[in-house]
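Enquirer: build me a model:
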Amino acid sequence: MSDTKKVLVAEDSSVIINLTKNVLMFENYNITAVKNGKQVIDKLNQEDFDLILMDINMPIMDGIECTKAIRAMKDEKKAKVPIVAITGNFKNYTMDDFKNAGLDDYIQKPLDYDHLLATVKKHITAKQ
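Expert: Just a heads-up that it's a prediction; the model follows:
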């Protein structure tokens, strides 16, 4: 029986998706990537994840709107999945803005992959 943790990466940049996948897959996380908030909701309706890495600025449905939609889901397990914002515009937001939207944490771009990995581990461990 595998105890591989599933991480959903919501990011419209293929470069960031590929780098993030490489870092997390090296640590044996199962990675699924999507390019916008609507795809996040679609994937979450199909399967469970242990963590979502959520870009704030995405097309179709941004990360804030998508996080609010997840937190409003009827399925309590899905509604409570840890969500970590990924943003290059962190100066436009406060941690209170992220908390009010339902985000658990944030990582600023350009990504520091050691910090990314530590943040992912922190939230997945806290969830167990």
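
Enquirer: switch to C-alpha atoms for all contacts and neighbour counts from now on
Expert: Will do.

Enquirer: give the contact list for the residue nearest to the spatial centre of the chain.
Expert: Nearest to the mean C-alpha position of the chain, counting by CA atoms, centre = their mean, stands residue 53 at 1.6 Å. Residues near residue 53 by CA atoms under 8 Å, 6 or more residues apart in numbering: 7-10, 83-86.

Enquirer: ok, residue 49 next?
Expert: Per CA under 8 Å, 6+ apart, neighbours of residue 49: 5-8, 78, 81.

Enquirer: name the SS class of it, please.
Expert: Residue 49 falls in the coil class when you classify it by DSSP: H, G, I helix; E, B strand; the rest coil.

Enquirer: before we go on, could you also do this sequence so I can check it against the first one:
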Amino acid sequence: MPKQVLIAEDSSVIQNITRRVLQFQNFDITVVKNGQQVLDYLENNDCDIILMDISMPVMDGMECAGRIRQLPDPKKAAIPIVAITGNAKNYTMDDFRNAGINDYIQKPINFDILVETVRRLTNA
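Expert: Sure, this is the predicted structure:
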């Protein structure tokens, strides 16, 4: 059964490229545009990993990651989260870890690193 990847990204260009790359690797993809939509999606759905832009409207990735870690469902609260950011210089790995983020990928996205990271964190 393919692993479920939730992509939270407000840029349609990055959404589409990331979706295509991961679909080609046989992952099932769902795309949302902000952190609130991530939380709404998780109310009724499961996923194996979340790729989350840090800078999104409505709710950013750091706040959303913290809220996911507080979810009452322990399986959902432990979903691996990978930050995707063009502003990694503004954060340390400790900042990401403190927000509940497992790893990060710098924009522009290196798709070999993206695929390797998703595979590693989903055991795919």
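
Enquirer: quick revisit: which one of the contacts of residue 49 of structure 1 is nearest to residue 64 of structure 1?
Expert: When the contacts of residue 49 of structure 1 are ranked by distance to residue 64 of structure 1 (CA to CA), residue 81 comes first, at 14.7 Å.

Enquirer: tell me how many other residues surround the aligned partner of residue 67 of structure 2 in structure 1.
Expert: In structure 1, the residue paired with residue 67 of structure 2 is residue 69, using TM-score structural alignment. Using other CA atoms under 10 Å, residue 69 of structure 1 has 16 neighbouring residues.

Enquirer: nearest spatial neighbour of residue 69 of structure 1, skipping sequence neighbours?
Expert: If the residues on either side of it in the chain are set aside, residue 69 of structure 1 comes closest to residue 41, at 7.9 Å by CA to CA, 6 or more residues apart in numbering.

Enquirer: aligned partner of the one you found in structure 2?
Expert: In structure 2, residue 41 of structure 1 lands on residue 39 (TM-score structural alignment).

Enquirer: what's the spacing between residue 110 of structure 2 and residue 118 of structure 2?
Expert: 12 Å (CA to CA, to the nearest Å).

Enquirer: out of these two, which sits in the busier spot?
Expert: Legend: neighbour count by other CA under 10 Å for residue 110 of structure 2 and residue 118, higher for residue 118 (22 against 10).

Enquirer: part of a strand, is that one?
Expert: No: counting by three-state DSSP, residue 118 of structure 2 is not part of a strand but helix.

Enquirer: quick one: it and residue 49 touch, right?
Expert: Yes: at 7.3 Å, residue 118 of structure 2 and residue 49 qualify as touching, with contact defined as CA atoms under 8 Å.

Enquirer: equivalent range in structure 1 for stretch 17-26 of structure 2?
Expert: With TM-score structural alignment as the criterion, stretch 17-26 of structure 2 aligns to 19-28.

Enquirer: and the matching stretch, how far from the chain's centre?
Expert: 14 Å (CA atoms, centre = their mean, to the nearest Å).
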